[in-house]
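Engineer: 3D model of this:
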Amino acid sequence: MNYDALLWLSFGGPEGPDEVMPFLENVTRGRGVPRERLDEVAEHYQHFGGVSPINRLNREAIAAVEKELSAQGIELPVYFGNRNWRPMVEDTVARMAADGVRRALVFPTSAYGGYSACRQYDEDIARARAAVGADAPVLVKLRQFFDHPLFVGAFADAVRAAHAELGEGAGSRTVFVAHSVPVSADAAAGPPGEGGHRYSRQIAEAARLVAAEAGIGAYDVVWQSRSGPPQVPWLEPDIVDHIDALHADGVRAVVVCPVGFVSDHLEVIWDLDNEAAERAGELGMGFARAATPNADPRFAELVVELIREHICGAPVRKLSHFPAAGETADGAPCAPGCCEPVRRPS
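Structural biologist: Okay, the predicted model is just below:
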């Protein structure tokens, strides 16, 4: 089937101090997040001059994908749109329509299932097409890739490099980290009786695959960046609490791998490079953080391979038995009701 373009669809982030609060209001609209919590998170952004690295990292990754497409002889322009901040996906899809794009693939910058990581991107696509109207291009989302060998390989090499940074004999424990979600939201992922779409299971599987590739036998899977009222259960333990527990058990150093992220989102550089690293330092523990994969050449190769599954029937490469939700001939389409948003108290 012919496609005219690729839409690179991401979360978005502020690129100046005056953009921080409007961006956070977009992110939390309708969620009842108190103003004091927004002010607290805003301070994290202001710590870095009010600039999130995510847009820059996306542009760099897009440039690498464009280079890889050209190297493989694939003519496919790449457009960039965000859910929460400029360039907004509605504006990007309008530009695509004006440019004559009729059918496009969509790469969402998340490897996993779940509401925020997967289904919400479907909602972004539907909202953007509705905003453009009858002239909107058909948009086909690429599949999840948490168990793709290129994704796993990039993280495995990053974990090895982090261990090498601490040196042999450091007694380092490997800890895989992903963004926490409410327990109820995680339980809502996938059709009844099938947990393959469940975010926490996919994170655990990705961690297992990376650890095996890196030759690591013992590791932990923990969470970061929880928000919301304290009475609502979220996936635990938190990374900082886990560092405390490791120290109490006599662990002398920790290698942290942000396996739930494809690039250095602000939450990676704040929650891990600042808060977790600081706590480890206070306890006298060695600390090293594995790199995220988007700067690795294999990430661009991965995106182009996902594209080739659609445009020339390239085989679907996976390292697990979990369903690869997404619109491919060999993939598993999402079931009705999969990853529904959790209803919040009014």
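
Engineer: can we go C-alpha only for contacts and neighbour counts from here?
Structural biologist: Will do.

Engineer: contacts only, for Gly260.
Structural biologist: Each residue near Gly260 by CA atoms under 8 Å, 6 or more residues apart in numbering is listed here: Ala111, Tyr112, Val177, Ala178, His179, Ile203.

Engineer: measure it to Arg160 for me?
Structural biologist: To Arg160, Gly260 is 17 Å away according to CA to CA, to the nearest Å.

Engineer: how many neighbours does Arg35 have?
Structural biologist: For Arg35, the neighbour count with other CA atoms under 10 Å is 10.

Engineer: ugh, wrong one, His47
Structural biologist: His47 has 11 neighbouring residues, counting by other CA under 10 Å.

Engineer: quick one, strands of the stretch 51-200 of the chain?
Structural biologist: Using DSSP state E, counting those that start in this stretch, the strands of the stretch 51-200 of the chain run over residues 78-82, 103-108, 138-141, 172-179.

Engineer: neighbouring contacts of the longest one?
Structural biologist: Just to be clear, that refers to strand 172-179. 163, 166, 203, 207, 216, 218-226, 239, 251-261, 286.

Engineer: alongside the first, I'd like the structure of this one:
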Amino acid sequence: MPIQSDEDALAPYDAVLLLSFGGPEAPEEVMPFLRRVTAGRDIPEERLEEVATHYHHFGGRSPINDQNRALLAALETEIAGRGSAVPVLWGNRNSDPFVTDTLRAARAEGLLRLCVVVTSAYSSYSGCRQYREDLAAATDELGIAAADLVIDKIRPYALHPGFVAVNTEHLVETVEAIPDLDPATTRLLFVTHSVPNAMDDTSGPGDGDGNLYVEQHLRTGRLVAQGLAERTGTSLEHELVFCSRSGSPRTPWLEPDVNDRIEELAAEGVRTVVVAPIGFVSDHMEVVNDLDREAKETADRVDVRFARVPTAGTHPLFVEALVDLVHERAAEARDELVVPAQADGGDVRPSICAGGCCPNLRAAKPALCGRD
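Structural biologist: Alright, predicted model coming up:
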């Protein structure tokens, strides 16, 4: 349910900034994009060329930018529908429109206080702090031109009721469309982007026990699976698996890989896998290539029926949830009492990150929207 608002509900913000990963939009942009993404990580050129083939399967164009354009339009409509004239801006980490250029243009237009919506729902270095580092780097590049900018960020939202609801809705629709489904020979695979074990081990507040990245996925998946059972009477055995591993083979990353697990399940007698990419908010490259193409090919090869659940995308429940989070952050900025919406009774991550939260394990860098 959208938060009721009036013209001042988003005060003190002048604009909302949709901040995303970015992606190439033409074949000639693929390698420069990959070099920006992996800068400082000593990834061999031949490995980048291998990854580039994923994009060339789709004409050298990532779907992520078009999806962000659609999400931006949906956010504008939802915000305006609640009586606010606050504009929605868009910036990327790794491709045009770069966040530095977006911030420069915002300041030139007199938009000085921004609320940032990141297209990543979970807590981790790559899902949260790295975006905060990018914001710090952008303001540093702008120098004195950024002196009067104030930038806040909404909190991680994997456990927000709206995000859980839309993933549940999509799972229900997918399962109900599968003919002759036998729960006994069906496995529900919740999928997210693999990260190095060390990144998961240090995800969360600096004085915590880490592993918040995996914990949040397990909590979200559990709620979504419960929602399926409650709405359809179908209970499916479920687990968390990973995709899109990259980097040195000597570095441990989160497992099992979705393809390996499908092969194992086939050997165990599973005949249908329902793949729900709850770790992603839209159908970008890790979904359309790593799941729709590669995981589907694996399932076909081992004679397992494959069904893939849509991501949140621009579903009204998701758009409403994001705008609710912006309203929540605006109320915090006005020093009003806020009771954060949460789909379970567990930990709610703050909008201002604690010191040492989800640290950069390669190099210490300044980050905005936190206490470090």
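
Engineer: re earlier: in helices, which of the contacts of strand 172-179 of structure 1 appear?
Structural biologist: His163, Leu166, Ile203, Ala207, Ile239 (DSSP state H).

Engineer: hang on, the third one packs against Val259?
Structural biologist: Yes - here Ile203 of structure 1 lies in contact with Val259, judged by CA atoms under 8 Å, at a distance of 7.3 Å.

Engineer: can you pick out the residue with more neighbours from these two?
Structural biologist: Each of Ile203 of structure 1 and Val259 has its neighbours counted (other CA under 10 Å); Val259 has more, 28 against 24.

Engineer: what does that one align to in structure 2?
Structural biologist: Under the alignment defined by TM-score structural alignment, Val259 of structure 1 corresponds to Ile278 in structure 2.

Engineer: wait, isn't that match in contact with Thr311?
Structural biologist: Yes - using CA under 8 Å as the test, Ile278 of structure 2 is close enough to Thr311 to be in contact (6.8 Å).

Engineer: what is in contact with these two at once?
Structural biologist: In contact with both Ile278 of structure 2 and Thr311: Asn167, using CA under 8 Å, 6+ apart.

Engineer: so who does Gly247 of structure 2 touch?
Structural biologist: Residues near Gly247 of structure 2 by CA under 8 Å, 6+ apart: Ile43.

Engineer: any idea how far it is from Leu361 of structure 2?
Structural biologist: Note on Gly247 of structure 2: its distance to Leu361 of structure 2, by CA to CA, is 14 Å.

Engineer: can you give me the buried ones in stretch 235-242 of structure 1?
Structural biologist: Buried positions in stretch 235-242 of structure 1, judged by neighbour count with 16 or more other CA atoms under 10 Å: Leu235, Glu236, Pro237, Asp238, Ile239, Val240, His242.

Engineer: I'd like the residues you listed as a markdown table, with distance to Asp147 of structure 1 appended.
Structural biologist: As requested, the buried residues of stretch 235-242 of structure 1 are exported to a markdown table (distance: CA to CA, whole Å):
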| residue | distance to Asp147 of structure 1 |
| --- | --- |
| Leu235 | 21 |
| Glu236 | 23 |
| Pro237 | 23 |
| Asp238 | 24 |
| Ile239 | 23 |
| Val240 | 27 |
| His242 | 25 |
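
Engineer: of those, which pair is most distant in space?
Structural biologist: Leu235 and Val240 (13.7 Å; CA to CA).

Engineer: and the residue lying closest to His265 of structure 1 once chain neighbours are set aside, how far is that from Leu166 of structure 1?
Structural biologist: Once flanking residues are discounted, His265 of structure 1 sits nearest to Ile54: 5.5 Å by CA to CA, 6 or more residues apart in numbering. Distance of Ile54 of structure 1 to Leu166 of structure 1, computed by CA to CA: 27 Å.

Engineer: lovely, talk soon.
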